[in-house]
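> No sequence on hand, only this structure:
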């Protein structure tokens, strides 16, 4: 550390914002350099003993309605009406940005997703099929798209139904990444972030835990395949109509002017169509017409003629008649990229940046509007309706009613990602408890499978059985997961795991990004790589890792509940290096890196530095000092860096 220079310590407590406090022995120095920035800190909450999962009281500090004069009442009504209109508008933009985000992911990784499905040798491995389902759904940001690819492959005979079941399970996991991303965008407030991230990841834990139980059971016995096969064979199911796509009807007027995609290209790549490999996903012609004509063609000999077709010999050549279909382009699309002449990757990256910007903006504005609207009696009524159970002895029915609501809403909008992403901000601000969000999410899982079943019933007769069986496998998988992790309160493990993760990410906010990267990208990619290397490699690496993970989990549980049964060396993890059993050392490094980068940016812009100091002077929990050097003190050790 620089001798004689004032030091600043980063506090790891409080609101988990980077906190810099001046050392007491330098507090009396009269003048310090004016160019050194410091960061904001917040005091520890006064109510440290309060449960952070308690829903907050959104109090209305304004003037009561009875105390307003006529002009005030008219202004309040107009203000409330304007806020409601703005909320609906921002919600519409939020849903549209999710649609564009899905399109951007398909442009960036859609063809790669189609190529992943082409290796049938890998798909025959159930573990590889599972992680492929996760990766493809994350790449295209749509479980409906990945499921339709699987159905297309099964219908064309390229993939067996039994091999497709793990892929459907993976698609169920991958679709939960959207609302987890939405939760990350609420990281501005510690407690809101805690609740929002837990409300989003309860979906992740439900899917992963269901897979951990049901995938080995399916591999060993094939119960999902056999059960759905029995249902298909037992009922004379007729071809039905397409499922209503209300969400598309609502969002299409805006999104079709931004981008339109030909999703059949991804299915064509997966099914081995050579013409689809070099075809762009961006739709250029939105209205086409196919005309089939009977034309004369030559064949090598009479033996090559189709039995039912006319065949003759003329001028020493064998001729026959054959139907040929030509496609005529009638009308171009109207979206903004129709004349761009850009590659799919460039358009995808542009849309990805714009959609994420729109998503963040809409989410921030929605949360602020909800904060201003859900106060006083309005908040009391809404929270009572959403979070109150039925009276005894029918309280257990409340969760199942929430499942029906979640399934119905998802059926209406035809997207579980949209529904779960919409309730995530409500969980964050405390309108919906995580205990109520859990059955709503489970119902959403069921709702998205019922729409797939209706869509499968619209398939042609020759492919109806296979496509419907895959959809039923998805449905039965979610029903079995609900039976495992909901009816008995003690089995609602996903809620406890999500709360534990919410507490961890509220304390170390960077851990949320690490969780997303590990859970939805790195882990599936590693498992896929081991699967491609062969099942011997997968077993040789995977079994020791699983055994170690189970050992750590068991020891952690015993440390919390039955410490006396453990040997003395395992009663704590202190014998390991601290980075192996604590996030504090990592948090120190991340905090230091972020502070250093922020400091450099502020040095480049004097106005940024002045604005930051003005904000801190308004915060009464801070003492502001200009400091040319940054020191970090943690557990008696002092770390220093020059700014």
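Looks like it came in fine. Computed from a predicted model, the values in this text were never measured in an experiment.

> drop to CA atoms for contacts and neighbour counts, all remaining ones
Noted.

> Is residue 240 part of a helix or strand, or is it coil?
Following DSSP: H, G, I helix; E, B strand; the rest coil, residue 240 is assigned to coil.

> The one 3 residues further on now?
Assigned with three-state DSSP, residue 243 falls in the coil class.

> any idea which helix or strand carries the nearest residue to residue 177 once chain neighbours are set aside?
Once flanking residues are discounted, residue 177 sits nearest to residue 138: 6.9 Å by CA to CA, 6 or more residues apart in numbering. In this structure, residue 138 sits in helix 126-140 according to DSSP states H and E.

> And whichever strand or helix holds residue 369, what does it pack against?
Element membership for residue 369 (DSSP H and E) is helix 344-373. If you count contacts as 3 or more CA pairs under 8 Å, 6 or more residues apart in numbering; DSSP states H and E, helix 344-373 packs onto helix 70-116, helix 416-429.

> got the angle for the helix or strand following that helix vs helix 344-373?
The helix or strand immediately downstream of helix 344-373 is helix 376-387, counting by DSSP H and E. Helix 376-387 and helix 344-373 are oriented at 120 degrees to each other (axes from the mean of the first three to the mean of the last three CA atoms, to 10 degrees).

> Could you name the helices and strands sitting against the helix holding residue 138?
Packed next to helix 126-140, using 3+ CA pairs under 8 Å, 6+ apart, are helix 70-116, helix 120-123, helix 143-155, helix 161-174, helix 523-533.

> Alongside the first one, take a look at this:
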């Protein structure tokens, strides 16, 4: 803004009042109305100084237009609205008091006592800078209408709160250019010798009629917003599904080969890492679990060996939401909350695996649950005629093992749903199936699976990011508006009376049902992240939705299990149920037991704070958790099952020991030996990210993420309210049907 500082803002309220007490009451009511939506504000009160003079003693607003000229100067004829410029100037009172009258008059260009224009005024004077130049003299298009008052105290700071209206922002640009010397003549306004601008903002005031029309038709805009949100959400979910399919086309065969590689899968820990890596590559736990179910059905692996892979699949499915959370990096506070909400899924899955994997390896706990549950329904499952379901769910050419390419060229005439399967047990030689050319975008494109997958990847990523930004923008506009209190009440509603403890379980059930309908936990959790970003959902509520989503996503594996045929079909159902019982066991451990909820939630909240402090951390976390660590474990696993078992025990014991020490350091430090009351006895790099942060900054400078966070205005609402009182002795008329008001004896400016 012409080298004049700009603090930004969202709303500017200009009101008039007869007395300062009424002015104060009005400002107070406005602040209380907006308090739920803002975090801080400042108020600056103006006053009339010897009539209409500035603190420097000179008359303010001498060149203001009069009577009918006001509307011509301040109102845009095309829109009926007014553009407004607000500035806060701090005067150097010591300079004003010590400078001679002659010097001050030369600076202003007028006499102090009688307000007469100097005949031989300096080219640097305020009057010469504001009323000279070819642009100003050409039919006077660059005039403004001022509404300014002094403010402040002698003990703190004092100056002028400048308010001006015009029919175009060009008028303000001209004034500011002349003020700071941007017109090419090298001259600047000597007013800046004793006053400096500390804030400056542009605003627009629409016609009152326009505002009334907007209010009258607000339900139309609300319906349009809802339709647009639902449309964006639809395309967002579709884009995530395309993202999953693109990774499937690129890496499904590789993942299948890894799942069947007995050299790699020598220990339970390696199987967990394979499941994690496979799901991270495919971007779909549904595809991964369907592959595992089909492997069990075909006899490639047994149920006990498949359980650790399913655990790893459960951990890997959260990579999508973690990736999506990185999109919102333009505000540190919102980014921290979003990253914590995304990683609470990771933390729950990780701590559940750390507890259940050793238990499963020692006691086959999940397998015993399956036998108990399975025995109740075994008769129905054996006698169930799955032919119709198989034909409607599993297409004949969906087997990764039997087809030369994954992209379907010919489709059966009757087809509803296609699940990926690697089973080689299909015998279709006796079936007569009528095929027709498939009707999809790549049916007639002679590209490889990898080529088509790459194109889909680029398309889906662009669509996901675009839809996410659109959703966040619309949700911000709606949830921070007049609907915000109602929406927050709905979100925070609890079951009545003694049934309030059931609220969380209903939220879990809601997450499970929606995820089962969407057939994608990643899509559901990713769609919830914008609500966390803008403060509608808190981390605790997001945790409950995540638990429900984990249960809902197991429906995919159960459907895949029922589509299998052959002797091992019952085993396929068992492994699908293992997926379900794994998540139910995690809910029992880390939700039904109340104090245990603090573990995954606290870990996620810590990750969010770390992401705010170190902007590079989320990228490192993503790479380490879903690539470097599992890949390293698999490489080390080449040494044999014994080594991997020892490594797994060391990792588990280290995690439990560190967790115990951290809890005791917080809860009961007096019972700890002095050396263990903090981690300072260790080298700094072992308990702090500061050394790595210094290394990264010294190598790359300030990261791109940090620059983005530092330079982008906060999403916290900043609202500027200027309330201007009107003196009864003032002769300047107000402009009809517009927000420009007459001058006043008092004003207040509040910044939120």
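Yep, it's here. Bear in mind that the values here come from a model prediction, so they are computed numbers and not experimental data.

> the inter-axis angle of the helix holding residue 138 of the first structure versus helix 161-174?
Using the same axes, to 10 degrees, helix 126-140 of the first structure lies at 50 degrees relative to helix 161-174.

> thinking again about what came up before, okay, the helices and strands packed on helix 344-373 of the first structure in a markdown table with distance to residue 547 of the first structure and mean neighbour count next?
Listed next are these as a markdown table, based on distance: least, CA to CA, whole Å; neighbours: other CA atoms under 10 Å:
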| stretch | distance to residue 547 of the first structure | mean neighbour count |
| --- | --- | --- |
| helix 70-116 | 29 | 19 |
| helix 416-429 | 34 | 24 |
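
> Now distance to residue 491 of the first structure too, for those helices, in CSV please.
Shown next, in CSV, are those (distance: least, CA to CA, whole Å):
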stretch, distance to residue 491 of the first structure
helix 70-116, 33
helix 416-429, 22
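
> what's the closest of those to residue 365 of the first structure?
Among those, the nearest to residue 365 of the first structure by CA to CA is helix 70-116 (7.3 Å).

> The closest one - contacts with which helices or strands?
For helix 70-116 of the first structure, the elements it packs on are helix 126-140, helix 246-255, helix 264-270, helix 344-373, judged by 3+ CA pairs under 8 Å, 6+ apart.

> same thing but 10 Å
Where contact means 3 or more CA pairs under 10 Å, 6 or more residues apart in numbering; DSSP states H and E, helix 70-116 of the first structure is packed against helix 126-140, helix 143-155, helix 177-184, helix 246-255, helix 264-270, helix 274-277, helix 344-373, helix 416-429.

> And the strands in the second structure, which stretches?
12-15, 42-47, 82-91, 145-146, 149-152, 158-166, 195-205, 410-412, 435-437, 720-724, 746-751 (DSSP state E).

> so can I have CSV of those showing mean neighbour count?
Supplementary listing: the strands of the second structure in CSV, determined by neighbours: other CA atoms under 10 Å:
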stretch, mean neighbour count
strand 12-15, 20
strand 42-47, 19
strand 82-91, 22
strand 145-146, 26
strand 149-152, 24
strand 158-166, 24
strand 195-205, 18
strand 410-412, 16
strand 435-437, 12
strand 720-724, 25
strand 746-751, 24
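
> ok so, going back, which residues sit in contact with the alignment partner in the second structure of the residue nearest to residue 177 of the first structure?
Under the alignment (TM-score structural alignment), residue 138 of the first structure maps onto residue 280 of the second structure. Residues counted as contacts of residue 280 of the second structure (CA atoms under 10 Å, 6 or more residues apart in numbering) are 244, 247, 274, 288, 312-313, 315-320, 626-627.

> And residue 199 of the second structure, how close does it get to residue 163 of the second structure?
According to CA to CA, to the nearest Å, residue 199 of the second structure stands 12 Å off from residue 163 of the second structure.

> Identify the contacts common to these two.
Contacts common to residue 199 of the second structure and residue 163, judged by CA under 10 Å, 6+ apart, are 86, 87, 88.

> Now do the alignment partner in the first structure of residue 581 of the second structure against residue 465 of the first structure, distance only.
Aligned by TM-score structural alignment, residue 581 of the second structure pairs with residue 476 of the first structure. When CA to CA is the yardstick, residue 476 of the first structure and residue 465 of the first structure sit 16 Å from each other.

> swap in residue 601 of the first structure?
On the measure of CA to CA, residue 601 of the first structure and residue 465 of the first structure end up 61 Å apart.

> now do residue 183 of the first structure
When residue 183 of the first structure is compared with residue 465 of the first structure (using CA to CA), they lie 39 Å apart.

> if you count what's nearby, which of these two comes out ahead?
With neighbours defined as other CA atoms under 10 Å, residue 183 of the first structure and residue 465 compare such that residue 183 has more, 27 against 20.

> The more buried one maps to what in the second structure?
Using TM-score structural alignment, the partner of residue 183 of the first structure in the second structure is residue 325.
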